[in-house]
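Novice: The sequence and its predicted three-dimensional model are supplied below.
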Amino acid sequence: MTIRRTQPTTRAWLGAVFIAFILSGFGLSSWVARIPAVRDDLQLSTGSVGLVILGLSIGSIAGLTMANPIVTWLGAGRAMGAALVVAGAGLAIVGAGSVSSPAVVVVGLFVFGFGQGSCDVIMNLEGALVEREIGRTMLPLMHASFSLGTVTGAVAGAAASKLGIPVLWHLGAVAVLLVVVMPIAARFVARRAVPEAPSMTWKDKTRSAIRAWIEARVLLIGIVMLGMSFAEGSASDWLALASVDGHGLTNTAGAIVFGVFVSAMTIGRIAGGPLIDKFGRVPVLRVSAATAMVGLAAFIFSPWPAVAVAAVVPWGLGTALGFPVGMSAAADDPQKAAARVSAVATMGYLAFLAGPPLIGLIGAHIGLLNALILVLALVVAAGLAAPAARRPESLKA
C-alpha cells in the first residue's frame, strides 16, 4: 500500500533527502581532499595509501550489505540519520589516526565507510520514491546536491591545507557537523515519509533479488554504473594524488583540481534532468561516456599540467549521470524496482569502492597515470552498454 503524503510533508521529506546527499558528499570529499596530507604525515607509499583506502572500501561494502536490515529495524529516517552519525564518528577516528598510526586511520575509514555505504543505499532508494511520486527525473539533481557537498568539502579541504590546519582538527569539525545536523533533518523522513514494507516473505525477497542478478537488462545497466562509478571513485580517491605525483602540482593545487572535478560533476547533474527528459537516457549516456573518455585520455597522456587540469572538466561532466540514470532505469518497473535497484546499486558501489584500491595497487608498480588507463577502458564499456537504460516499451505511458 502506498502512503499518501500531503504537499508540505512531501517538501519536508524531499528536503531531508537533499540534506543527506549534501552532507554525505561533504564528508567524503573532506577525507579525499586531505589524503595527500595524511600520506605525508604518516610517510606512506602509494601502495600503502591504497591499502589504507581499502579500509574505506570494506566498510562501505559492509554498510551497503546491511542497509536494508537497518532500515527495517530503524525506519528510513532514523537509519539515514544514524548512518551519517556513524560516518562522522569514523572521520573523527581518521583524524586521530593522522597523528598516531595508519592502523587507526584504517579503523576510522572502515567506520566512516560503513556509515557512508548504508546511507548511500537508503538515500538513493528514498530518491527513487521521490522521482516516482513527483513524476520528473529527480535523481540527477539529488546527486548534484551530493556533488555540491563534495565541492564545498573540497574547497574547505583546500583552505585547511593552505592554512596549515591539521587533519585532526579539520576532520573533527566535519564530524561534529554530521553528528549534529543529520539527525535533525532525518526526523522528517522518520515521522512522515517511511513507506510501508511490501507484504513479501524473506524467501520471496531473496528469490526476487537473485532473479534480478540474472536479467540481461539489469546486468547491462550494471555495466553502465560500474564504468561510470569506477571513473568517479578513482577520481575521488586518486585525482588529487595523481595531480601531485603525475603532473608535479602542490598538495594544495591537487585539492583544488579535485574541486574542479566535483564542480564539473555538479554542473552535469544539475543540467542532467532536463536533458534526459528532452533527449532521452540513451543519447545522454552515450554523449556522457564520450565526454568522459576525452577527459580521461587528456589527463592521462598530456605532458602539460595545464591541459591535465582542464581535462578534469570533461572527465567530471562525463561521469556525472551514470549512477543516477542507472538507478532510474533499474526502477522503471515499480513491482520489481527494489530488487533491481539493489542489484545495480551493488555493482556501482563495488566499482566505486573496490576500484580505487585496485588503482592504488596497480599504480604502485606502473604509476597512477598509467593505472587510470583501466578506468578509461571501463568507461568505453559503459558507453557501449548505454542502450540498456532505455525504458521498456511495455512500461511507457
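Specialist: Thanks, I have it.
Novice: switch to C-alpha atoms for all contacts and neighbour counts from now on
Specialist: Noted.
Novice: now stretch 309-317, how far from the chain's geometric center?
Specialist: Stretch 309-317 sits 17 Å away from the centroid of its parent chain (CA atoms, centre = their mean, to the nearest Å).
Novice: Give me the residues contacting it.
Specialist: Taking contacts as CA atoms under 8 Å, 6 or more residues apart in numbering, the residues outside stretch 309-317 that touch it are 232, 257, 260-268, 288, 291-296, 298-299.
Novice: Mind checking which of the residues you listed land in helices?
Specialist: Using DSSP state H, the members of these that fall within helices are 232, 257, 260-268, 288, 291-296, 298-299.
Novice: What subset of the residues you listed is buried?
Specialist: Among the ones in helices among the contacts of stretch 309-317, those that count as buried by neighbour count (16 or more other CA atoms under 10 Å) are 232, 257, 260-268, 288, 291-296, 298-299.
Novice: sec struct for Leu44, please.
Specialist: In three-state terms, and counting by DSSP: H, G, I helix; E, B strand; the rest coil, Leu44 is coil.
Novice: what's the burial count for it?
Specialist: Leu44 has 15 neighbouring residues, counting by other CA atoms under 10 Å.
Novice: Now do the same contact list for His170.
Specialist: Residues near His170 by CA under 8 Å, 6+ apart: 95, 157, 160.
Novice: Disregarding flanking residues, what is the spatial nearest neighbour of the last one?
Specialist: The one in question is Ala160. In space, and not counting its chain neighbours, Ala160 is closest to His170: 6.9 Å by CA to CA, 6 or more residues apart in numbering.
Novice: Helix or strand: which one has that neighbour?
Specialist: With elements taken from DSSP states H and E, the one containing His170 is helix 167-192.
Novice: before we move on, what about Ala271?
Specialist: Secondary-structure element containing Ala271, defined by DSSP H and E: helix 251-279.
Novice: list the helices and strands that helix packs on?
Specialist: Other helices and strands packing on helix 251-279, by 3 or more CA pairs under 8 Å, 6 or more residues apart in numbering; DSSP states H and E, are helix 139-163, helix 216-247, helix 305-319.
Novice: now the shortest one against helix 251-279, angle please.
Specialist: So that's helix 305-319. Between helix 305-319 and helix 251-279, the angle comes out at 40 degrees (axes from the mean of the first three to the mean of the last three CA atoms, to 10 degrees).
Novice: Downstream of helix 305-319, the next helix or strand is which one?
Specialist: helix 322-330.
Novice: this is the comparison structure:
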Amino acid sequence: MDSALTRSQFVRWRAAIFAIFLASGLSIATWASRVPDIKIALDIDKAQVGLLLLAAGIASIIGISTSPAMMARTGARRGMLVMMLIFGVGVALIGLGTNVFGSVPMVILGLAMFGYGNGNLDVMMNVEATAIEQQMGKTILPVFHAFFSLGTVLGAGAGALAVAIGADVAAHGVTMGAVIIIAAVVCYLNVPNRDAALDPEPQEKPHWRERMHVAMSAWREPRTYALGVVMLGMSFAEGGANDWLALGTAEDHGAGPAAGAAALAVFSVAMTVVRVFGGPLVDRFGRVLVLRILAVTAAGGILLFILAPNTPLVFVAAALWGIGASLGFPLGMSAAADDPAKAAARVSAAATIGYIAFLGGPPVLGFIANHVGLLNTLYVLVVLAVLSGLFSGAARPLRQDEMTPSR
C-alpha cells in the first residue's frame, strides 16, 4: 500500500524527480557537445559519426520499448536508479573510449548504455512526474520537461567550458558520469515506494507476471492510441525542429550557419518558456482547448517557416513552432495519468509512442528530404500537427465513473 507522505517527504520526492529530468538532459548534451572532438580523436569520418548516432538511437528505442517490462520487474523507483547508473557509466565510457583507449567499440558500448538507460528512464521519470502532478492537483508536468531542457542547456554550457579550458573528452565524460551517478543515489533515497509505480515493498509485491499484465494493459485501450496521435504529432514537430530547423534556415533559406543556430535557439527558448509558465493556462482553460490552440500555432509556424520570404519571418516562424510544440507531450502524459490506479501502465504506453516518434521521426524526415527537399518534407509535420489537434479531445479529463474503482 502507498503510505501518506509528509510535506517534507513530498517536497523531497518532487525535487528528486526534477533533478532526474535535469540529469537526463545533462547527459544528452554532454555527449552531443563533444561530438566534434570525438570525431577528431577517433579519426573517423561523418558517415562513421552517423553510425555512432544510430547506435545511440537504436539503444534508446529499445530502452523505451522495454521500459514497461523493466518497470514491472523492478518498479519505477529502483528502475530509475539502475538506469541512471547505466547511462552514467555509459557517459564515462564514451570519454574513456575516446581519449584513453582510442577505441570505437568502447565508444559504441558507452553510447549503447547511454541510449538504453536514458530510453528506459524517460518512461519511468514521467510516471513519477505524473503522480506528483496528480497529488498536487494542478498542471506541473510541463515544468518537469522544462527541467530536462535546462539540463541540456547546462550540459551544452559545461561542454563549451570544457573545450575552452582544454579538458579532453575523457576528463569531461568521467566527471559528468560521476555527477550523474551521485545524483542517482541521492534521488533514489528521496523517492518513495508506490504501489501505482509497481514498486511496493517486496513482501507486498504481486507476482511478476501479474505486474507485467498490468503494465501492458493500456495497449488494449483505444484512448491510448488517440493520445498517442496527439503526442506523435507534437513529438515529430519537436524532434524535427531539433534536427532540421537550423539546417533549413542556413541552407534552404540561405541565411547561413549562424542564423541557423540562432533560429534553433529561438525555437528552444519559446518552447521552454511556455513549458515553465503554461501550466496555469491549462488549469484555467482546460487541456483540450489549449492543445487545439497549440496545434494550430505549430501548424501555422511550420507553414510560415516553409514559405517565409525573408529571414525575420523565419525567426517568427521558429518562435511559433516552438510555442506550438511545447505542451503536446507533457499534456498527453497528464491525460494518461488521469486514473491513478492505471497511471503507470497508461503513461508508459503513451511515453513509448511519443519517444519513438521523437527519436525515429527526424531520420524518416531526412530520408524523405533526400527525394523532395527539406522544406517540402516539413509539410509532413504540418499534417501531423493538424492531426494532433483533431485528436486532442482524447485528453479530456476522465469522469469519476470512468476511473478504476478504489479498493
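Specialist: Perfect, I can see it now. Keep in mind the model is a prediction, meaning the values are calculated, not measured.
Novice: What value does the TM-score take for this pair?
Specialist: The TM-score (TM-score structural alignment, normalised by the length of structure 1) is 0.84; 392 aligned residues with a CA RMSD of 3.4 Å.
Novice: So Met80 of structure 1 versus Thr346 of structure 1, what's the distance?
Specialist: 18 Å (CA to CA, to the nearest Å).
Novice: Comparing those two, which residue is more hemmed in?
Specialist: Comparing Met80 of structure 1 with Thr346 by neighbour count (other CA under 10 Å), the higher total belongs to Met80, at 32 against 19.
Novice: and the more buried one, helix, strand or coil?
Specialist: Criterion first, three-state DSSP; result for Met80 of structure 1: helix.
Novice: my guess is it meets Ile184, correct?
Specialist: No: in this structure, Met80 of structure 1 is not within contact of Ile184 by CA atoms under 8 Å, at 10.8 Å.
Novice: Ala231 of structure 1: how many residues sit nearby?
Specialist: A total of 31 residues lie near Ala231 of structure 1 under the criterion other CA under 10 Å.
Novice: After alignment, which residue of structure 2 pairs with it?
Specialist: Following TM-score structural alignment, the counterpart assigned to Ala231 of structure 1 within structure 2 is Ala237.
Novice: how much space between its match and Ala170 of structure 2?
Specialist: Here Ala237 of structure 2 is placed at a distance of 34 Å from Ala170 of structure 2 (CA to CA).
Novice: Mind giving me the packing neighbours of the helix or strand Pro8 of structure 1 falls within?
Specialist: Taking DSSP H and E as the definition, Pro8 of structure 1 sits inside helix 7-33. Taking 3+ CA pairs under 8 Å, 6+ apart as contact, the helices and strands that helix 7-33 of structure 1 lies on are helix 76-97, helix 102-134, helix 139-163, helix 167-192, helix 216-247.
Novice: Now with 7 Å, please.
Specialist: Using 3 or more CA pairs under 7 Å, 6 or more residues apart in numbering; DSSP states H and E as the contact criterion, the neighbours of helix 7-33 of structure 1 among helices and strands are helix 102-134, helix 139-163, helix 167-192.
Novice: closest one to Arg207 of structure 1 among these?
Specialist: Distances from Arg207 of structure 1 to each of those were compared using CA to CA; the minimum, 19.8 Å, belongs to helix 102-134.
Novice: Give me the mean deviation of that closest one from structure 2.
Specialist: After superposition onto structure 2, helix 102-134 of structure 1 lies on average 2.2 Å away from the residues it aligns with, using mean CA distance after the TM-score superposition for structure 1.
Novice: And that helix, what does it pack against?
Specialist: Packed against helix 102-134 of structure 1, as judged by 3+ CA pairs under 7 Å, 6+ apart, are the following elements: helix 7-33, helix 46-74, helix 76-97, helix 139-163.
Novice: Single out the most deeply packed of those.
Specialist: Greatest average neighbour count among those goes to helix 76-97 (a mean of 27), per mean count of other CA atoms under 10 Å.
Novice: helices and strands around that one, which ones?
Specialist: helix 102-134, helix 167-192.
Novice: Give me the contact list for that helix.
Specialist: When contacts are taken as CA atoms under 7 Å, 6 or more residues apart in numbering, the neighbours of helix 76-97 of structure 1 outside the stretch itself are 70-71, 104-105, 108-109, 111-116, 118-119, 122, 167-168, 171-172, 175-176, 178-179, 182-183, 186-187, 189-190, 194.
Novice: same thing with stretch 267-275 of structure 1?
Specialist: Outside of stretch 267-275 of structure 1, the residues that reach it under the criterion CA under 7 Å, 6+ apart are 137-138, 140-141, 143-144, 317, 320-321.
Novice: hmm, try it at 6 Å
Specialist: For stretch 267-275 of structure 1, contacts defined as CA atoms under 6 Å, 6 or more residues apart in numbering pick out 137, 140-141, 144, 317, 320.
Novice: From Cys119 of structure 1, how far out is the nearest residue to Ile70 of structure 1 once chain neighbours are set aside?
Specialist: Closest residue in space to Ile70 of structure 1, ignoring its immediate chain neighbours: Ala79 at 6.2 Å, by CA to CA, 6+ apart. With distances defined as CA to CA, the gap from Ala79 of structure 1 to Cys119 of structure 1 amounts to 8 Å.
Novice: How about Leu51 of structure 1?
Specialist: Distance of Leu51 of structure 1 to Cys119 of structure 1, given as CA to CA: 23 Å.
Novice: cool, and Trp304 of structure 1?
Specialist: Distance check for Trp304 of structure 1 against Cys119 of structure 1: by CA to CA, it reads 39 Å.
Novice: neighbour count winner among the two?
Specialist: Neighbour comparison, Trp304 of structure 1 and Cys119: the larger count goes to Cys119, with 29 against 11 (by other CA under 10 Å).
Novice: The closest residue to Ala235 of structure 1 other than its chain neighbours: neighbouring residues, count only.
Specialist: Distances taken as CA to CA, 6+ apart place Phe258 nearest to Ala235 of structure 1, at 7.5 Å, with adjacent residues excluded. Close neighbours of Phe258 of structure 1, defined as other CA under 10 Å, add up to 30.
Novice: Same check on Ala306 of structure 1?
Specialist: Counted by other CA under 10 Å, the residues lying close to Ala306 of structure 1 total 11.
Novice: which residues touch the match of Ala231 of structure 1?
Specialist: With CA under 6 Å, 6+ apart as the criterion, the residues that contact Ala237 of structure 2 are Leu381.
Novice: ditto for Ala339 of structure 1
Specialist: Ala339 of structure 1 is in contact with Ala209, counting by CA under 6 Å, 6+ apart.
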